[in-house]
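Asker: Quick one, what's the 3D model for this:
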Amino acid sequence: MSVSYPQRQRELEKLIEKLGLPDSVSVRWDLLELALTHPSASSEENYEQLEFMGDAVVRLAASEFLLERYPTARVGEMAKIRSVLVSDRILAQIAASYGLERYLLLSPSAAGDRSGQQSRLADAFEALLAVLYLSTHTLELVRPWLDSHFQQLAEDIRKDPALRNYKDALQEWTQLHYKVLPEYRVREIHPLSRRPHRFKAEVWLQGERKGEGSGRSKKAAQQAAAKVAFLSLCSESAIP
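Answerer: Predicted coordinates:
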């Protein structure tokens, strides 16, 4: 696959410029075109294989960053921070900051599906990282601009008592104090809706409801409920 036309080439060059990379950088433009092609636009030539590669690239970049930034941190803590840094939510957030959506080639029906925006942004972003890695077979085109995002996010995550994963934090807390696991009850309150509160979740512990929350997905609703429960239980345990 090659860059389709001169205007598209200029668009791709603009994207590379947004990343803060020099004009002289050697990028595989044909691969970049592929990385920004959604499967709905082409069933044969799209970003899926590059996204697979990019998943490993972003994990490697995050791992290098964390080892350098927090050399004395425990491996378990770094693993938890990395899991947040490479999550679809964070990757889509970074991608959106560069306006990646406007460079993505996709069908009109896919473009109208706002519920799939986070997933396709995260996938395309990973594919982009794969292209930058394959252009040099190093992280020299990745870390100079990605580290700045990781730095702020990692600092914010470390300040969070649950490291942004309230389900895991709540499970560890309940096992430590009660030797049981929390129970989640989820129901769909806005079927077939794109609302941010499509699902509602409750978390129960030993027959008592400890928190509730809502979200666009079941997982998001559970995290919201777990956050309420975790912060409440931690507050209660801190009371003398």
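Asker: switch to C-alpha atoms for all contacts and neighbour counts from now on
Answerer: Fine.
Asker: For the residue nearest to Glu140 when sequence neighbours are not counted, I want the exact helix or strand it lies within.
Answerer: Distances taken as C-alpha to C-alpha, 6 or more residues apart in numbering place Tyr133 nearest to Glu140, at 7.8 Å, with adjacent residues excluded. Following DSSP states H and E, one finds Tyr133 within helix 117-136.
Asker: re the thing from before, my guess is the residue nearest to Glu140 meets Arg143, correct?
Answerer: No: counting by C-alpha atoms under 8 Å, Tyr133 stays clear of Arg143, with 10.1 Å between them.
Asker: Settle it for me: which of the two has more neighbours?
Answerer: Ranked by neighbour count (other C-alpha atoms under 10 Å), Tyr133 and Arg143 place Tyr133 first, with 21 against 18.
Asker: residues in contact with the more buried one?
Answerer: By C-alpha atoms under 8 Å, 6 or more residues apart in numbering, Tyr133 lies in contact with Val57, Leu139, Glu140, Leu141, Val142.
Asker: where along this protein do the strands fall?
Answerer: In the chain, the segments counted as strands under DSSP state E are 183-188, 199-205, 208-215.
Asker: Can you name every helix or strand that the second one contacts?
Answerer: So that's strand 199-205. If you count contacts as 3 or more C-alpha pairs under 8 Å, 6 or more residues apart in numbering; DSSP states H and E, strand 199-205 packs onto strand 183-188, strand 208-215, helix 218-238.
Asker: For the comparison step, fold the sequence that follows:
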Amino acid sequence: MFDSSLPPQRQRQLQKLLQRLGLPRDTEVDWSLLDLALTHPSFDAEANYDRLEFVGDAVVRMVVAEFLWENYPEAPVGEFSSLRSELVSDRTLAKIAENYSFDRYLLVSSSAVGDKTGYTRRMADAMEAVLASLYLSKRTLKLIRPWLDDHLMRLTKEIRADPARKNYKAALQEWTQAHYKALPEYRIQESRPIHGDPNRFTAEVWLHGHCLGKGQGRSIKAAEQAAAQEAFLAQQSR
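Answerer: Here you go, the predicted structure:
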């Protein structure tokens, strides 16, 4: 049943999205929540996806954790953390949202649409909000796992086959927070001031006065990832 408070055209849009997700035509959801999940703050400053996105952040982590537990039961917890960090990243969530053309259903102001730099974040937020609306409709993951699992399986295989795609910086942060309730500190030096030099920057990652790892890269971000990788893998091998 549709929500009679929604315009007929909007109702048809939302039903089409559920069909894109592969859910049955007669799927019962909270249509008002799904509508809210696809309303950007620039379109409505009060009734928008902000609160749902907050819930969706927890939902997607639960989905990924459950998926990894079921499909990779022998993987160490360190690999779980690394894989989850990549699978719940804005970049990954935005790509999944793009696969279902979320931008066609997202109510957003013309000014926000013109902000190309915010596109990835906008799609990731909408993805989390939609997941929250589906979860809250049933208080289970049964409207999510049937279509999201295929993406998670494909992406997990890609990440495991190409370790360079793993977000070691995020994984290390999760590890330090879980074990020490603290964030790692990165110290950067420009060792070779030559643009494009693969070892231009050197990064060290520190925690509680101890250097956990060191790495180099052509950018600060790359150097930090290299340092985080060394630190993270060193901790997992202990």
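Asker: So after superposing, what's the score?
Answerer: Taking TM-score structural alignment, normalised by the length of structure 2 as the basis, the two superposed chains have a TM-score of 0.74; 199 aligned residues with a C-alpha RMSD of 3.0 Å.
Asker: coming back round to it: tell me the most buried of the strands of structure 1?
Answerer: strand 199-205 (a mean of 22; mean count of other C-alpha atoms under 10 Å).
Asker: What's the match for Arg164 of structure 1 in structure 2?
Answerer: Counting by TM-score structural alignment, Arg164 of structure 1 corresponds to Lys166 in structure 2.
Asker: is it true that its match touches Ser82?
Answerer: Yes: here Lys166 of structure 2 lies in contact with Ser82, judged by C-alpha under 8 Å, at a distance of 6.2 Å.
Asker: can you give me the helices for structure 2?
Answerer: 8-20, 31-37, 50-71, 77-87, 90-99, 110-113, 119-138, 145-161, 168-180, 220-236 (DSSP state H).
Asker: For the fifth one, which outside residues touch it?
Answerer: In other words, helix 90-99 of structure 2. Glu86, Leu87, Thr120, Arg121, Arg122, Met123, Ala124, Asp125, Ala126, Met127, Glu128, His151.
Asker: ok, whatever residue of structure 1 lines up with the second one to Gly20 of structure 1 distance?
Answerer: Residue mapping for Leu87 of structure 2 onto structure 1 gives Leu85, with TM-score structural alignment as the criterion. The gap separating Leu85 of structure 1 from Gly20 of structure 1 is 21 Å, by C-alpha to C-alpha, to the nearest Å.
Asker: Between those two, which is the more surrounded one?
Answerer: The residue with more neighbours, out of Leu85 of structure 1 and Gly20, is Leu85; 22 against 12, by other C-alpha under 10 Å.
Asker: before we move on, the earlier item: so which of the helices and strands packed on strand 199-205 of structure 1 is nearest Glu64 of structure 1?
Answerer: Nearest of these to Glu64 of structure 1, taken as C-alpha to C-alpha: helix 218-238 at 27.8 Å.
Asker: ok now that closest one, how far from the chain's centre?
Answerer: 21 Å (C-alpha atoms, centre = their mean, to the nearest Å).
Asker: Give me the contact list for it.
Answerer: Outside helix 218-238 of structure 1, the residues touching it (C-alpha under 8 Å, 6+ apart) are 165-167, 169-170, 173, 184, 186, 197, 199-203, 210-215.
Asker: which ones are touching the counterpart of Gln13 of structure 2 in structure 1?
Answerer: Gln13 of structure 2 maps onto Glu11 in structure 1 when the alignment is built from TM-score structural alignment. Listed by C-alpha under 8 Å, 6+ apart, the contact partners of Glu11 of structure 1 are Tyr103.
Asker: please redo it, this time with the cut-off set to 10 Å
Answerer: Shown in contact with Glu11 of structure 1 (C-alpha atoms under 10 Å, 6 or more residues apart in numbering): Glu17, Arg102, Tyr103.
Asker: One more: Leu32 of structure 1?
Answerer: Leu32 of structure 1 neighbours (C-alpha under 10 Å, 6+ apart): 1-3, 9, 12-13, 16, 47, 50, 124, 127-132, 135.
Asker: what do you get for Ala58 of structure 2?
Answerer: Glu128, Leu131, Ala132 are the contacts of Ala58 of structure 2 under C-alpha under 10 Å, 6+ apart.
Asker: Which of those residues are still contacts in structure 1?
Answerer: Retained in structure 1 (both residues aligned by TM-score structural alignment, their matches' C-alpha atoms under 10 Å) from the contacts of Ala58 of structure 2: Glu128, Leu131, Ala132.
Asker: any idea how far the residue mapped onto the first one from structure 1 is from Pro6 of structure 1?
Answerer: In structure 1, the residue paired with Glu128 of structure 2 is Glu126, using TM-score structural alignment. From Glu126 of structure 1 over to Pro6 of structure 1 the distance is 25 Å, taken as C-alpha to C-alpha.
Asker: More neighbours: these two, which one.
Answerer: More neighbours surround Glu126 than the other of Glu126 of structure 1 and Pro6, with 28 against 9 (other C-alpha under 10 Å).
Asker: Just put the helices and strands packed on strand 199-205 of structure 1 in JSON lines and tack on distance to Ser42 of structure 1.
Answerer: Putting these into JSON lines (distance: least, C-alpha to C-alpha, whole Å) gives the following:
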{"stretch": "strand 183-188", "distance to Ser42 of structure 1": "33"}
{"stretch": "strand 208-215", "distance to Ser42 of structure 1": "31"}
{"stretch": "helix 218-238", "distance to Ser42 of structure 1": "30"}
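Asker: Would you mind telling me which of those is nearest Ala61 of structure 1?
Answerer: Between Ala61 of structure 1 and those, the tightest spacing by C-alpha to C-alpha is seen for helix 218-238, at 25.9 Å.
Asker: Now for Asp103 of structure 2: which residues touch it?
Answerer: Each residue near Asp103 of structure 2 by C-alpha under 10 Å, 6+ apart is listed here: Leu38, Ala97, Val113, Tyr119, Arg122, Met123, Ala126.
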